[in-house]
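A.B. asks: sequence plus predicted model, see below.
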Amino acid sequence: MKLKTLEIGGFKSFADRTKIEFMPGITGVVGPNGSGKSNIIESIRWVMGEQSAKGLRGDKMSDVIFGGTAQRAPLNRAEVSITFDNTDHYLNSEYSEIRITRTLYRNGDSRYQINGTTVRLKDIHELFMDSGLGRESFSIISQGRVESIFSAKPEDRRTIIEDVAGVYKYKQNKDKAEKELTGVQENLNRVQDILYELEGRVEPLAEQSAKAQDYLETKKQFDKLDQSRLVLELTDWYNEQTEIARELAGAEQASDEQAKVVKQQTDSLTAMKDERKQAETDRQEAQDKLLALTTAVEQLSGEQKLQAERSANRSNATRELKAQIAQVESRLADLKVTEATRQKKVASQKETADELRLQITELTASHPRQQEAAVSEEIEQVRANLVDAMQALTTAKNQQSYLAQEHERNDAESARLQQRSTLLDEQIATATASVTDAQAEVDEATTVLADAQAEFVRLQNAGKDLEAKSQAQRQEWFSKMEEDQRLSTRLQSLSRLSENYDGYFQGVRNLMKAKDNFQGIHGVLAELISVEAPHQTAIETALGGALQNVVVTDEQVGKQAIRYLTEHRLGRVTFLPLSTIRSRELQQGQVETAQNQPGFIGIAADLVKTDVTYNTVVKNLLGTTVIAKSMDEAVPMARALQQRVRIVTLDGQVMNAGGSMTGGANRNQGNGLLSQQNEVETLTAQVATLHDETAVLERQVREIDAELQNVTTAFNEQQAKVLTANERAQQATAKLQVAEERLAQVQKEKTALSYEFNVSNSGTADHETMVAENASEVTDLTDKQAKLQAQLTELTDERTELLARISDADTELTELRAELATAQANVQAAQVRYEDIVEQIEAEQARLTNYQQQMTDLTSDQSDVQQRLSAELATANTDKEATTNLLAELTDKLADLNERINVAEGMLVQAQEAQTDAMSTLSKLSGRQGELRAAIQNGERALEETYDTSFEFAKAEMSDMPIDSIRTQLKLLKQGLAEIGNVNLNAIEEYAEVKERYDFLTQQQTDLIDAQDNLRQTMSEMDEEVETRFKETFDAIAAHFSEIFVKMFGGGQAKLELTDPEHLLTTGVDIKAQPPGKKFQQMSLLSGGEKALTAISLLFAILEVRPVPFAVLDETEAALDEANVDRFAHYLHEVNDRTQFIVITHRKGTMTNADVLYGVTMQEPGVSTMVSVNLQELDNTLAEN
């Protein structure tokens, strides 16, 4: 493999795109300090993946982008491309030529490409991994790298050997194994913790399991005898119930007859009490009316007496009021005379004040002060005009002197301006041509940029739209997949439960697993029916354990199954033979009564869907059960049905026949067999739908992703085009701006010059006119000044005379104002006295009005009042007598009614006592009937729910022991169960599960320990491999180092040593050397040049052991003297047949041995350029000549 070319654009000082072609052999790069030689090496490191800005002599990565100069604008990106000839496939790639490109934009965006395809930085690193090439390999050696060899500690120096040995991947694998070992240890710890916990549970659970099995066996015997007890008790109760029903019919008839008698007596008594109540009301009203009339008579009599007394007192009051009215009228006459006098006085005082105000107004209007103000203002104006005239005269005289001097200056300036104008015309022509050229370049670049940006924006928007669409579609896809997974898991779980009959009684589960051994088993009832969701809880409650009954063809199949279960002791099952099961239905009247009740949902059997084959079974179990909405409706419905029908509510509460109630809720309510079956059907449909939807969404997501990939590729390509076009447009714009600024500057100078030239020409032409006008102006201003002085003297004399007249007028005005003040005070005093008289007149007038009203009241006619009172008193006496008579009649009527009511109440009491006796008998019989019904129902339910059997089956299998013996045996078995104590029935299954888990985890522990051993073995093998490779590589490098040292120094000896040979994984590497003529010593004791040459020898030894296709040496030999430089250069020649060298140098010995020299210069400050010379071709040409 060879390095072919390096292309640099916008990287550091290489502003222009620069291409360097590398030939086989030695390529030298020379140039003065600061010209940018090292930037070439840094560009190679950068394009090969260097990520440290400081390693590239910068603070941040954007510092590698050309930053601009005084003559050039900064660039927006840096780009470096390096091309390798990979014909021998030295690099692990299918391409025979590999071109790597790295681009960095000023906004921080970056891009990596291999042969034009965008890749990741990781892909670049992997391409060079274990190839001996790369940013940190020995293919790039700087002077600092040489110094690090002799200045490093021995422990750090070992990394040189490790890099050459290629043990990095083994160390990585070991690190990975260590992490895996840590994970295994954590898992082992968790497993051991769980095992520790389980070890404490296994033994106790084993004991509990044995105890539970003993309990179950005893409980089985107890249950069998208890079933027999229930059958015997139920038989007695059935017989007693029949007898009670007969007696109850007679008691009900007697009770009904007594109820009719009580009702007749009650109705009669109620009518008489209503009549008595009305009579009492009438009597109370008569009493109230009599009391009111008596009170009215008394009031009218008192009022007649009061009116007689008042008539005697009126004559004295009339005489007193007439005397007071005469006094008030006399005082009013006197006050009105005084009022007229004072009103005249007020008018006289006001007239005097008005005459004084008129005199003051006339004097103020003719006051000479206004004339004096006008004269003073005119004096000031004349004085100001005089000052202006004197200043203007002075200015005109100064202007005469200036005009004379200005004439001389105009002549000189005119000649200078003409010369400058000619020069500026030439500069404007040149600048205009530059602007035209730059504008054309800008227009072209702008057009290209606009087209590129438009396409860029279109692709960007398309990409965003597709990304958003992809994200939304993917999110929906993931949601559907998660929902599909969740529902599928639930469906599988329910399906397994259904297949294994989990949740069924033990006997049912064992029988259904062996159903293939029988012919005629149709299935468990729960599998053969379906119920809509709103009715599931009600139907499950109504059926109870019957849901697990097994439907069979006939009794023969049932007998075979029972025999199988009994022989194998597999549990008990209730069978429903289709050949014997008969329908059970409510009477039509009961159905109609239920339907008319609020909250009626339906007959339970009608709410179940099943095959017509099983209709009889469903009606047998549910035909007499009614479904109601809730308990609130079920209670009155049960009463309406006389407590003879079982009612179940939608939430699973029960009104039993006979009146008992069963209710509450279990933790697992809603998870019954029917609910699970319906859920399986629903989930099956939902999962099928979700499968289809997920497949469609997945196809859509893949289509969108493919489209997005195409748009992204086009977007990346267009982005590069936009950046290139933008860079070109910026350069063109900057060039245009410079040209326009230069043109504007020259034009501005030309405009200013033209203005100056015009001013100068117009000044010269008008100069004589200005001189003549100035002389005339001086004469006119002198005359104006004399006239203004005379006018000022005349106005000053006039103002003195006016001031004397102002003093006399002020004295007269002061006297008139004093008289006016006195007259105004007199007017105010007279007005106050007048208002006092007016107030007195108003007070006396009010008093007179009051006295006159009192006289009117006293003299009013009293005869009408006396007549009215007499008439009202006569009417009240008549009404009082009539009311007294009515009250006597009502009292007699009430006495008669009370006597009749007493007789009726006695008869009602006798009838009620007879009814109570009948009802008592009926209640006792009904109570006993209810007790029997409840006992029978509880007994039947105990058989059904507790023992999963019916009365008929239990009766067929009951013991032949008498009831007393059965009860005695049950007592003994119950004591036995009590002696067993608390039992954990779950311990049997729990023990099996824990034991299984314990065994599984024990195996897991063994597997994890084996995995630990395997990982430790792997790590040990890795260490052995690293040690072997490290030792072999060290020995090879040490041998070549000793040989090359002798060549480089022309003698002497050197060797590499391990600081800790027993521990090859951690040992350091020491260097000892003996240059010719010196003793053997540590490298640190050598001189600077000897250290450098020793380190170079070691680097050459490394290249002998691990040859690389090319090596870049950056002033590696800078510290060597001339003789050692020649040895260094000759050694390069010896090995350049297998390694291509690129050498940055400023040493003559190295330059002369190079095949191709590139010179780096800065012809333009801050911008590096390259010049190449093929020395081999030059030598051949010189030899031919």
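C.D. replies: Cool, the structure landed.
A.B. asks: every contact and neighbour count from this point should use C-alpha atoms.
C.D. replies: Noted.
A.B. asks: which stretches in the stretch 951-1100 of the chain count as strands?
C.D. replies: Listed in chain order, the strands of the stretch 951-1100 of the chain (DSSP state E, counting those that start in this stretch) span 1053-1058, 1069-1074, 1081-1082.
A.B. asks: now the angle between strand 1069-1074 and the first one, please.
C.D. replies: Relative orientation of strand 1053-1058 and strand 1069-1074, computed by axes from the mean of the first three to the mean of the last three C-alpha atoms, to 10 degrees: 160 degrees.
A.B. asks: on that earlier part again, ok, which of the strands of the stretch 951-1100 of the chain comes nearest residue 141?
C.D. replies: When the strands of the stretch 951-1100 of the chain are compared by C-alpha to C-alpha, strand 1069-1074 sits nearest residue 141, at 19.1 Å.
A.B. asks: that closest one: which residues count as buried?
C.D. replies: Residues of strand 1069-1074 classed as buried: 1069-1074 (neighbour count, 16 or more other C-alpha atoms under 10 Å).
A.B. asks: distance to residue 369 added to the residues you listed, as a markdown table?
C.D. replies: Listed next are the buried residues of strand 1069-1074 as a markdown table, based on distance: C-alpha to C-alpha, whole Å:
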| residue | distance to residue 369 |
| --- | --- |
| 1069 | 121 |
| 1070 | 122 |
| 1071 | 122 |
| 1072 | 124 |
| 1073 | 125 |
| 1074 | 127 |
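A.B. asks: between those residues, which is closest to residue 992?
C.D. replies: Distances from residue 992 to the buried residues of strand 1069-1074, taken by C-alpha to C-alpha, are shortest for residue 1069, at 63.4 Å.
A.B. asks: you'd agree the closest one is up against residue 1058?
C.D. replies: Yes: here residue 1069 reaches residue 1058: they are 4.8 Å apart, a contact under C-alpha atoms under 8 Å.
A.B. asks: could you pull out the helices for the stretch 751-900 of the chain?
C.D. replies: Listed in chain order, the helices of the stretch 751-900 of the chain (DSSP state H, counting those that start in this stretch) span residues 863-941.
A.B. asks: please apply the same query to the stretch 601-750 of the chain.
C.D. replies: With DSSP H, counting those that start in this stretch as the criterion, the stretch 601-750 of the chain has helices at 615-622, 631-640, 673-858.
A.B. asks: second structure for comparison follows:
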Amino acid sequence: MAGAQAVDSERQKHQQQTLSELSTRVNAAQTNLKQTQAKLTATEMQLQTLKQALKTDRHNASQLKTQLAALDEQKLADEADQLQNDYIDQLQTLTTLHNQKQFLEKNQQRATSASQQANQRLRELQTERAQQEAKLNTAKQQLRTQQQQFDELQASCQQLKEQHQKRQQQIDQLNEQWLSALEVSQQAKARLKSLQELAQNYTGFYQGTKAVLKAADQLTGIIGPVAEILNVPAKYTKAVEAAIGAQQQHVVVSDETAGKAAIRYLTKHQLGRSTFLPLNKLKITYVAENVLAKCQQAPGFLGVAADLVQVSETRLKPVADHLLGNVIFAADLDHAVTLANLIHHRYRIITLAGEVISTSGAMSGGKDKREHHGILSQRQELTKLQANIAQMTSQLAAKQTELKQLKTVQAKADPSDYQDQLNVLNETRQQAENQVKLLSDRVASIKKQIATHQAQWGLDQDGEDFAGQLKHNQQDTATAEQKLAALKAQMTTLKQQQDQRSDSVQKLSAQYQDQRAVVTTKSVQVKQLGKETTEQAQRVKTLEDEIETLQKRIDTLNTAQSQTGESTQTHEAL
């Protein structure tokens, strides 16, 4: 235990000595850092002051340079040379004007006689020009008239062509519509023929019913099937078919005797079975008045079925009353249910969609994916097709008549009839254009002769002659003499300026060189101070890093020393 305590004591002593050394180094580094930072601040301030002074010196040097450039002696020399050249040019101009004056004076008399002859020829040309221009104006007026006639006829021809083209489009469109309508009509006729063949062959009827109807000529008292006796409006077809169902194929006969004969015929020839309705024995069904009164007050009530259909003959009305006299039609299923409850299911209620509410309360309805058409539907389709075909035939005839009329008008209104007139007018118009061109060329030729004549003899509309030119020459001469005197005065003034500027240039040049030397010296100083600033900033950074490192070591030793002290206390306790 004593040895451990000695080791801890020695360690603490060593750590304390190291801490003392590190603290001394930190204090020295911090002192050095403050001194360096102070130097850096002073250097930066000195650098900023020097930069500002350098900026001012450079500005002063620039101003001196500008002033020196303004007093450039070479510029003055160039100006003097230019004035000298202008002076020589003006002397030459003055000489030329003197020569021109002599020439004009010599030729003035000689030109007088020729000028009179030229004036005479000019008047002749001007007279001829006036005559040709009058002819040209007349020809242009004729051309405008013919052009107007040509344009009007051409517009009429164009309008006729457009009408002809539009009418042809109408003909083509009508013809296409007629062909399309004809195709629809033919399809409808084909469907009608098919339905008629089905009706003639009693297709869809039971075997027994079909056999009786085909043998109607051999039997007596056969009136026809129920489906052919009832005339049902299209909106009630589904309801009637739902109401009577297979009863559509029952055969109406005049009496019981006729019914028996028909049954014996089927039995004898084994042609099947059928149901017969003797007209004189049919039981009439009806809806009680009190019930009917209730229904008439209810929404959705359409009427008693027997009252909503027609029969082919008045005497056959009992057939409708027998089959449909006690059947009520309703607008839809909801209204049908309401009516059935209202009358306590005393009569069948059938909707326009063919849904049935029986007296027993049973409800039937629905729809197959593929709708099946009953005999009544086929018969209605046959009737509707007959009416449609009649209407389409009438419309086809009307369109054919309209098409024929348009073709007749189209044949009569031929644009080529106007083309011959247009060609004649065009030829006349071209002749007028040629005449205008000839006259225009003649007038242009005369004008050119007049211009050439005036240019050759110096004649113009103002009657300018040699006297005017001489006067102009005198004015130009006076102007040239004035310019010459002005140039001479400028040359004298410039010479004086050159003498005065020579001294100023020397003084400014010396000042400029001195200022440039100051700028150069301060630029070097700025560069040196900038370098010193950078070095001092780097020194500050190095000292800060050193202080941080030493401080970390001190913190580490303090921690270690605390741990050593705790260890020593532990050993002493033991």
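C.D. replies: Ah, there it is. Quick caveat: nothing in here was measured; it's all calculated off a predicted structure.
A.B. asks: with distance to residue 364 of structure 1 as added columns, please give the strands of the stretch 951-1100 of structure 1 in a markdown table.
C.D. replies: Conversion of those to a markdown table gives the following (distance: least, C-alpha to C-alpha, whole Å):
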| stretch | distance to residue 364 of structure 1 |
| --- | --- |
| strand 1053-1058 | 130 |
| strand 1069-1074 | 125 |
| strand 1081-1082 | 127 |
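A.B. asks: closest to residue 747 of structure 1 out of those?
C.D. replies: Taking C-alpha to C-alpha, strand 1069-1074 is the member of the strands of the stretch 951-1100 of structure 1 nearest to residue 747 of structure 1, at 74.6 Å.
A.B. asks: the closest one aligns to what range in structure 2?
C.D. replies: Counting by TM-score structural alignment, strand 1069-1074 of structure 1 falls onto no part of structure 2.
A.B. asks: just checking, what packs against that strand?
C.D. replies: Counting contacts by 3 or more C-alpha pairs under 8 Å, 6 or more residues apart in numbering; DSSP states H and E, strand 1069-1074 of structure 1 packs against helix 154-165, strand 1053-1058, strand 1081-1082.
A.B. asks: next, format those as CSV and append mean neighbour count and distance to residue 554 of structure 1.
C.D. replies: Putting these into CSV (neighbours: other C-alpha atoms under 10 Å; distance: least, C-alpha to C-alpha, whole Å) gives the following:
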stretch, mean neighbour count, distance to residue 554 of structure 1
helix 154-165, 19, 87
strand 1053-1058, 20, 96
strand 1081-1082, 14, 108
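A.B. asks: in JSON lines: these, plus distance to residue 464 of structure 1.
C.D. replies: Shown next, in JSON lines, are these (distance: least, C-alpha to C-alpha, whole Å):
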{"stretch": "helix 154-165", "distance to residue 464 of structure 1": "45"}
{"stretch": "strand 1053-1058", "distance to residue 464 of structure 1": "60"}
{"stretch": "strand 1081-1082", "distance to residue 464 of structure 1": "65"}
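A.B. asks: of all those, which one comes closest to residue 877 of structure 1?
C.D. replies: Ranking these by proximity to residue 877 of structure 1 (C-alpha to C-alpha) places helix 154-165 first, at 142.7 Å.
A.B. asks: quick one: list the elements packing against whichever helix or strand comes after the closest one.
C.D. replies: Counting by DSSP states H and E, the next helix or strand C-terminal to helix 154-165 of structure 1 is helix 168-365. Judged by 3+ C-alpha pairs under 8 Å, 6+ apart, the packing partners of helix 168-365 of structure 1 are helix 673-858, helix 863-941, helix 951-957, helix 963-980, helix 987-1049.
A.B. asks: next one: helix 168-365 of structure 1 to chain centre, how far?
C.D. replies: On the basis of C-alpha atoms, centre = their mean, to the nearest Å, helix 168-365 of structure 1 sits 45 Å off its chain's mean C-alpha point.
A.B. asks: what does stretch 46-59 of structure 2 give?
C.D. replies: 65 Å.
A.B. asks: related to what we said a few turns ago, out of the helices and strands packed on helix 168-365 of structure 1, deepest packed?
C.D. replies: Most buried of these, by mean neighbour count (mean count of other C-alpha atoms under 10 Å): helix 987-1049, with a mean of 17.
A.B. asks: show me where the stretch 201-350 of structure 2 has strands.
C.D. replies: Under DSSP E, counting those that start in this stretch, the stretch 201-350 of structure 2 gives strands at 222-225, 230-231, 251-253, 276-278, 301-304, 310-311, 327-330, 348-351.
A.B. asks: how about the ones you listed in JSON lines, adding distance to residue 521 of structure 2 and mean neighbour count?
C.D. replies: What follows is the strands of the stretch 201-350 of structure 2, written out as JSON lines (distance: least, C-alpha to C-alpha, whole Å; neighbours: other C-alpha atoms under 10 Å):
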{"stretch": "strand 222-225", "distance to residue 521 of structure 2": "137", "mean neighbour count": "21"}
{"stretch": "strand 230-231", "distance to residue 521 of structure 2": "130", "mean neighbour count": "20"}
{"stretch": "strand 251-253", "distance to residue 521 of structure 2": "140", "mean neighbour count": "23"}
{"stretch": "strand 276-278", "distance to residue 521 of structure 2": "143", "mean neighbour count": "24"}
{"stretch": "strand 301-304", "distance to residue 521 of structure 2": "122", "mean neighbour count": "19"}
{"stretch": "strand 310-311", "distance to residue 521 of structure 2": "132", "mean neighbour count": "17"}
{"stretch": "strand 327-330", "distance to residue 521 of structure 2": "121", "mean neighbour count": "28"}
{"stretch": "strand 348-351", "distance to residue 521 of structure 2": "120", "mean neighbour count": "28"}
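A.B. asks: export the helices and strands packed on helix 168-365 of structure 1 to TSV and tack on distance to residue 414 of structure 1?
C.D. replies: Converted to TSV, these look like this (distance: least, C-alpha to C-alpha, whole Å):
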stretch	distance to residue 414 of structure 1
helix 673-858	6
helix 863-941	136
helix 951-957	144
helix 963-980	138
helix 987-1049	82
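A.B. asks: and of those helices, who's closest to residue 663 of structure 1?
C.D. replies: helix 863-941 (14.3 Å).
A.B. asks: which residues in structure 2 does the closest one align to?
C.D. replies: Going by TM-score structural alignment: helix 863-941 of structure 1 matches no residues.
A.B. asks: for the nearest residue to residue 817 of structure 1 once chain neighbours are set aside, give me its contacts.
C.D. replies: Excluding its sequence neighbours, the residue lying closest to residue 817 of structure 1 (C-alpha to C-alpha, 6 or more residues apart in numbering) is residue 360, at 7.2 Å. By C-alpha atoms under 8 Å, 6 or more residues apart in numbering, the contact list for residue 360 of structure 1 reads 813, 816-817.
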